[in-house]
Each structure stands twice: as C-alpha cells, then as structure tokens.
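Novice: Sequence and predicted structure, then a few things I'm wondering about:
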Amino acid sequence: MLVSQRRELILAEVERVGGVRVSELTELLGVSDMTVRRDLEHLETHGWLRKVHGGAVLTASSSEEPGFEAKSVLQQPAKRAIAARAAQLLDKSAIALSAGTTTWMLARHIQAGSQPLAVVTNSTTVADVLAAGSRPSDLNVILTGGSRTPSAALVGPIADRAISSLHVDRLFLGVHGMDARSGFTTPNLAEAQTNMALIASARQVVVLADSTKWGTAGLADFGRLSIADVLITDDGIGDEARRILTEQVGELIVVPVEPSLSRS
C-alpha cells in the first residue's frame, strides 16, 4: 500500500468514527506503531486531524460537537484513572453527574458500590449505567429530561427548570475544554446553560477533565476556572497548565496513568 493510500484510509477512519486510537490503526493497516504515529504527525501538520494522547480526533471548529461514541474511545486510561479518584469523593448523600465520558465511567463505580445515594443527572448514558445491575433501592436516580445532544446530554428549558428546583451536595462535572482565558467550555449553547444550572444547584463542584482538554475552547463558556472547588486531571497535564490551575481552582488533583495503558 502506498503511503498516500494509507493516510487516506486513516483519515477516512477518523472521519467515520470521530476519533481513533493508534492501536486500532496498527491492527487495521497492518503496520507498526511508529508508522502510524508518523502518519498522524503528517496529517496533523496539514490540518486534517488533531493528535491526542494515544490517538487522533478530527480537527473541529469551536461549534462542532463530537458524538458520545467518538469521545468514549479516546483517553480511556486517563479517564479511568480520573473516575477512580473521583469515586473516592462519593461521601455525600445527594450528588449530580453531568454528561460526559468520564462521568459515565464514574457512574460505573457508583453502580458497583453500596453507598446509599441520590444521583441527579442530565445524561442518558449515565442513567443507563446507574439503572443496570442489581443495586438495591438505596440508589435513587433522577433524570432531568430535556432535549438530547450528540454527546447524550439532556439540555434546554425542561432540563434547566428541573435542575433549578434541586439542591445537591456535590456536582461531578465533565467539560469539553478548559483554558486560562475561556475557562470551561462546550460547543453546545444549550448545554452551557444547563451546566450553569447544575453548578448553581451544587454546594461543591468537582470538574473531571483529562489533560487533552487543556487549551481547547468550545463555542460557549459556562464558568471561569475558579468555579471548580476541585479539579481532577491526569499526569499528562503540562507544567504551565498545572501552575495556572493550581492558582485558580480550589484544589488540583493530578492522578497518574499507568504507562502500559497509556500506549493503547
């Protein structure tokens, strides 16, 4: 296969699912890890995609919203580590989980646990996880209702009104992007409004954001970095980002990611 043909296949696969891992491309193309990484560097240089830890995603505008399935295959080791650390904060009786692939992984910890909880969520995928299995009736799941976005978030006036009538001890909040100037952002205007309602309903805000979210800015912001009482990220976060986050969030927690897993 010619180099140009291989790179066309890579781009076609990224466009098909929104994001791919290096390991998936090596298996698909029958080439080495190093060859795939060189191809990704070339495609990124020409603006066709954006490399992320362990893979690549499409180059998107600030208003383009990746689907849940596309996002769920990215940064899995980091998201698992962040979710596991967040699970240690499940010491409150009433919590909220926003939409997102990391909060979805946190939901698995809740479902596998035994602590009585009331969980408010505007995520259909989070609600699906919490409703599965054999947890007793001490897990009370409240789904907000609303219009569904590509990322499986329920948003809009119905969701906002439901959330504004509730009060939770702790919110676990996923984000599309974060940086020093824009704060926390999303590509979806309605989701930004619903996230603000979630923030207003909570006594404490815990943001779950893997290191690739740093420097990404979506179309709409829903809070400065300082709205995070706690921010949990992975050890791929850069030194300058750590400095800024340490200064602006209440508490920064950086979790290690197993090297053997981060190559997936």
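Specialist: On my side now, so go ahead. Numbers count the residues shown, from 1 in each chain.
Novice: all contacts plus neighbour counts: C-alpha atoms, from now on.
Specialist: Fine.
Novice: three-state assignment of the closest residue in space to residue 112 that isn't next to it in sequence?
Specialist: With sequence-adjacent residues excluded and distances taken as CA to CA, 6 or more residues apart in numbering, residue 112 is closest to residue 135, at 7.7 Å. Assigned with DSSP: H, G, I helix; E, B strand; the rest coil, residue 135 falls in the coil class.
Novice: Hmm, residue 111 and residue 135 touching each other?
Specialist: Yes. If you go by CA atoms under 8 Å, residue 135 and residue 111 touch, sitting 6.6 Å apart.
Novice: any residues in contact with both of the two?
Specialist: Common neighbours of residue 135 and residue 111, counting by CA atoms under 8 Å, 6 or more residues apart in numbering, are absent.
Novice: quick one on the thing from earlier: the residue nearest to residue 112: what's it in contact with?
Specialist: 111-112, 114.
Novice: count of neighbours near residue 60?
Specialist: Residue 60 has 15 neighbours, counted by other CA atoms under 10 Å.
Novice: going on from the biggest helix by length in the chain, what's the next piece of helix or strand?
Specialist: Assignment by DSSP state H gives helix 3-17 as the longest helix of the chain. Under the assignment DSSP states H and E, the closest C-terminal helix or strand after helix 3-17 is strand 19-21.
Novice: Mind giving me the packing neighbours of that following strand?
Specialist: In terms of contacts (3 or more CA pairs under 8 Å, 6 or more residues apart in numbering; DSSP states H and E), strand 19-21 is packed against strand 55-58.
Novice: closest to residue 120 among the contacts of residue 135?
Specialist: Taking CA to CA as the measure, residue 120 lies nearest residue 111 of those, at 13.9 Å.
Novice: How about the closest one: what's its closest non-neighbour residue?
Specialist: residue 130 is the one closest to residue 111 (CA to CA, 6+ apart), at 5.4 Å.
Novice: pretty sure that neighbour contacts residue 105?
Specialist: No. Using CA under 8 Å, residue 130 makes no contact with residue 105, being 10.7 Å away.
Novice: ok, residues contacting whichever helix or strand residue 107 is part of?
Specialist: Remark: residue 107 resides in helix 101-112, with elements defined by DSSP H and E. Under the contact criterion CA under 8 Å, 6+ apart, helix 101-112 has outside partners 68, 71-72, 79-80, 82-84, 86-87, 97, 125-126, 129-130, 132-133, 135, 172-174, 208-209.
Novice: let's see 6 Å
Specialist: The contact list for helix 101-112, computed with CA atoms under 6 Å, 6 or more residues apart in numbering, reads 72, 79, 83, 126, 130.
Novice: Below is structure B, check it against A:
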Amino acid sequence: MLARQRQEMILDEVRRTGAVQVSDLVQRLGVSDMTIRRDLDALAARGAVEKVYGGATSVLDRSTDEPGFETKSMYLPEEKKAIALRASEMVRPGTALGLSAGTTTWTLARHLDDVADLTVVTNSVRIADVLQQRGRTDRTVILTGGVRTPSDALVGPVAVRTLQSLHLDLVFLGVHGMSTRAGFTTPNLDESETNRALARAANRLVVLADHSKWSTVGISTIVGLDEVDVLVTDDGLPEQARTALEERVRELRIAPCSGNGDGVSSCPSRRAPSEEEHR
C-alpha cells in the first residue's frame, strides 16, 4: 500500500472515531510502529490531525467542537493523573462530593479508594461506574440523570433540577477551556447549564484543568475565574498563564508532573523525544 493511501485510511478512521492509537494502526495496517508515526507526522503537518501521546485525534478549532470521551482520554494522561492525585488530597472522609463529567474528574474518581464514607453526586455514568466498582460499601453514589452528550455527560433539565436541590461540601469541575476573557468554558450549552447548577451547589468549588486548556475557549462560560475557590493544574502551565491565573482565582495549585528529581519531566507530552520517536 502506498503511503498516501495508508494515510487516507488513517484519516478516515480519525474522522469516524475521533482518535486513533499507534498500536491499533500497526495491527490493522500490518506495518511498523515507525511507519505509522511517520504517517501521523505527515497528517499533522497537513493540519489534518493533532498528534497526542500514543496516537492522534481530530483537529478541534471551533468553540462548539466537542470531542468524545475516548478522544479526550488520550490527551495528557500523566498530567491528568498528577492533577487527580493533588486534588484527592482535598477529599476527607464523610464529604458530600460533586464530580462533573470529564476525563480528569473520572481520573480523580479512580484515586478516591482510600477515602471512607463518601457521598458522591455526578452527572457521569462512567464516574458512577468507577465509584461503584471499587468494592466499598460505605459509599453513596447519586447519578443525576439527563440526556447524554458526546463527552458522556448527562445534561439538561432533569440533571439541573436534581442539582438545584443539593448542597455539597466540595465540587470538582472539569472544563473544556480557560482564559482571562471567558473564564472556564465548555463547547456544549446544555452541559454549561448543568455544570453551573453543580457549581452553585458547592460550598467549595475546585476546577481541574491541565495546561492545554489555557487559552482554549468554548462557546459557553460555566463560571468566571474569580468564582473558583481552587484551580488545580499541572506544571506544564506557561509562566504568564500562572501569573494571570494567580491574580484571578482564589488559589492556584500546581500538580508536579515530574517526580524523579533530575529536572526531566516524566510526562510524555513534555519529555524530550527518544531518537526513535524523533525519527
């Protein structure tokens, strides 16, 4: 198969599913890992896909573009894990907790095993499944109900009505983007309304957002920067963004995404590429 034909097949798959993984393409197309990486490089150079660690995703450039859960889960997994671990330090036994739908909040849910006696409200089936499958009997999980979005959030009037009657100690909110002009945003109008209801239910509101969300703007603002008690992000956030956020959010917490003490990031997105990856 010619390289151009192979690349068009890859592009068709990205358009169909929103994301591809190198390992899957190697098996499907019967070529080497390096060949697939070169194909993805070529497609990225054309602006046809966006490369991420381990694969590629569709290009999103409109304020209403909304990737699916599987697509978003491929973005910056180590950064999301670092953020989730830092956020989990805030959760105490006996807390009434809210978790919005999203891949970073889903990662957080997977790191709450050691916290006893939680009541968790969420508009995410995936998060509810994670919490109920962890084997704890001292946990109450409340699913809001609603209409499912492409990113697997439950939204709409049913979800909003459920949240309007609740009072939660702590709410963790995942977002699509953050900027000084628009605040914390989402590309889905219904999800924005639902997340605002969740934010209003919080005694303390915490946003979880990796560094790639900076300067990304969705069509609808959920909350302003100054309405958030804590923003947890990773140490890939540019210095100018840190300064801007420190002036506006009440507290900025940076989750280290390194950990080996030698100044080299363990996060693949910011690790220097190996010789093979560079080729």
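Specialist: Thanks, I have it. Just so it is clear, the structure is predicted and the values come from calculations on it, not from any experiment.
Novice: Would you check the span in structure 2 matched by the next helix or strand after the helix holding residue 107 of structure 1?
Specialist: Next along the chain after helix 101-112 of structure 1, taking DSSP H and E as the criterion, comes strand 117-121. Per TM-score structural alignment, the counterpart of strand 117-121 of structure 1 in structure 2 is residues 118-122.
Novice: Would you mind finding the match for residue 206 of structure 1 in structure 2?
Specialist: That one, residue 206 of structure 1, aligns with residue 206 by TM-score structural alignment.
Novice: In terms of secondary structure, what does the helix or strand where that match lies contact?
Specialist: If you go by DSSP H and E, residue 206 of structure 2 is part of strand 202-208. Here strand 202-208 of structure 2 touches strand 168-174, strand 230-234, going by 3 or more CA pairs under 6 Å, 6 or more residues apart in numbering; DSSP states H and E.
Novice: What's the local residue count around residue 220 of structure 2?
Specialist: Neighbour tally, residue 220 of structure 2, other CA under 10 Å: 21.
Novice: same question, residue 70 of structure 1
Specialist: The number of residues packed near residue 70 of structure 1 is 18, by other CA under 10 Å.
Novice: right, and it touches residue 16 too?
Specialist: No. With contacts counted by CA atoms under 6 Å, residue 70 of structure 1 stays clear of residue 16, the gap being 9.2 Å.
Novice: the helices in the stretch 151-279 of structure 2, which residues?
Specialist: Listed in chain order, the helices of the stretch 151-279 of structure 2 (DSSP state H, counting those that start in this stretch) span 157-164, 189-200, 239-246, 275-278.
Novice: Relative to residue 32 of structure 2, which of those helices is closest?
Specialist: Distance to residue 32 of structure 2, taken as CA to CA, is lowest for helix 275-278 among those, at 12.2 Å.
Novice: now the end-to-end length of stretch 216-227 of structure 1.
Specialist: Stretch 216-227 of structure 1 has an end-to-end distance of 18 Å (CA to CA, to the nearest Å).
Novice: List the contacts of that stretch.
Specialist: Residues contacting stretch 216-227 of structure 1 (CA under 6 Å, 6+ apart): 62-63, 177-178, 183-187, 189, 192, 196, 248-249.
Novice: how about a cut-off of 8 Å?
Specialist: 61-63, 176-180, 182-189, 192-193, 195-196, 205, 245, 248-250.
Novice: give me the stretch of structure 1 that whichever strand or helix holds residue 87 of structure 2 matches.
Specialist: Element membership of residue 87 of structure 2 [criterion: DSSP H and E] is helix 77-88. Mapped onto structure 1 using TM-score structural alignment, helix 77-88 of structure 2 covers residues 76-87.
Novice: mean offset of the matching stretch relative to structure 2 (after superposition)
Specialist: Superposed on structure 2, stretch 76-87 of structure 1 shows a mean distance of 0.9 Å to its aligned residues (mean CA distance after the TM-score superposition for structure 1).
Novice: Just the buried residues out of the contacts of stretch 216-227 of structure 1, in PyMOL syntax.
Specialist: If you want just the buried ones from the contacts of stretch 216-227 of structure 1 in PyMOL, going by 16 or more other CA atoms under 10 Å, the selection is:
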select buried, resi 62+176+177+178+179+182+183+184+185+186+187+188+189+192+193+195+196+205+245+248+249+250
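Novice: Narrow the contacts of stretch 216-227 of structure 1 to those in strands?
Specialist: Members of the contacts of stretch 216-227 of structure 1 lying in strands (criterion: DSSP state E): 177-179, 183-186, 205.
Novice: Closest one of those residues to residue 56 of structure 1?
Specialist: Residue 56 of structure 1 lies nearest to residue 177 out of these, by CA to CA, at 16.1 Å.
Novice: Can you add distance to residue 5 of structure 2 and give the helices of the stretch 151-279 of structure 2 back as JSON lines?
Specialist: Formatted as JSON lines, those follow (distance: least, CA to CA, whole Å):
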{"stretch": "helix 157-164", "distance to residue 5 of structure 2": "45"}
{"stretch": "helix 189-200", "distance to residue 5 of structure 2": "38"}
{"stretch": "helix 239-246", "distance to residue 5 of structure 2": "41"}
{"stretch": "helix 275-278", "distance to residue 5 of structure 2": "23"}
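Novice: for the ones you listed, which one sits closest to residue 54 of structure 2?
Specialist: So among the helices of the stretch 151-279 of structure 2, helix 275-278 is nearest, using CA to CA, at 10.6 Å.
Novice: what does that closest one rub up against?
Specialist: Under CA under 8 Å, 6+ apart, the answer for helix 275-278 of structure 2 is 34, 37.
Novice: In JSON lines, list the helices and strands packed on strand 202-208 of structure 2 along with mean neighbour count and distance to residue 50 of structure 2.
Specialist: Output for these, formatted as JSON lines (neighbours: other CA atoms under 10 Å; distance: least, CA to CA, whole Å):
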{"stretch": "strand 168-174", "mean neighbour count": "23", "distance to residue 50 of structure 2": "22"}
{"stretch": "strand 230-234", "mean neighbour count": "24", "distance to residue 50 of structure 2": "21"}
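Novice: Any chance of a markdown table for those strands, columns distance to residue 276 of structure 2?
Specialist: As requested, those are exported to a markdown table (distance: least, CA to CA, whole Å):
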| stretch | distance to residue 276 of structure 2 |
| --- | --- |
| strand 168-174 | 35 |
| strand 230-234 | 27 |
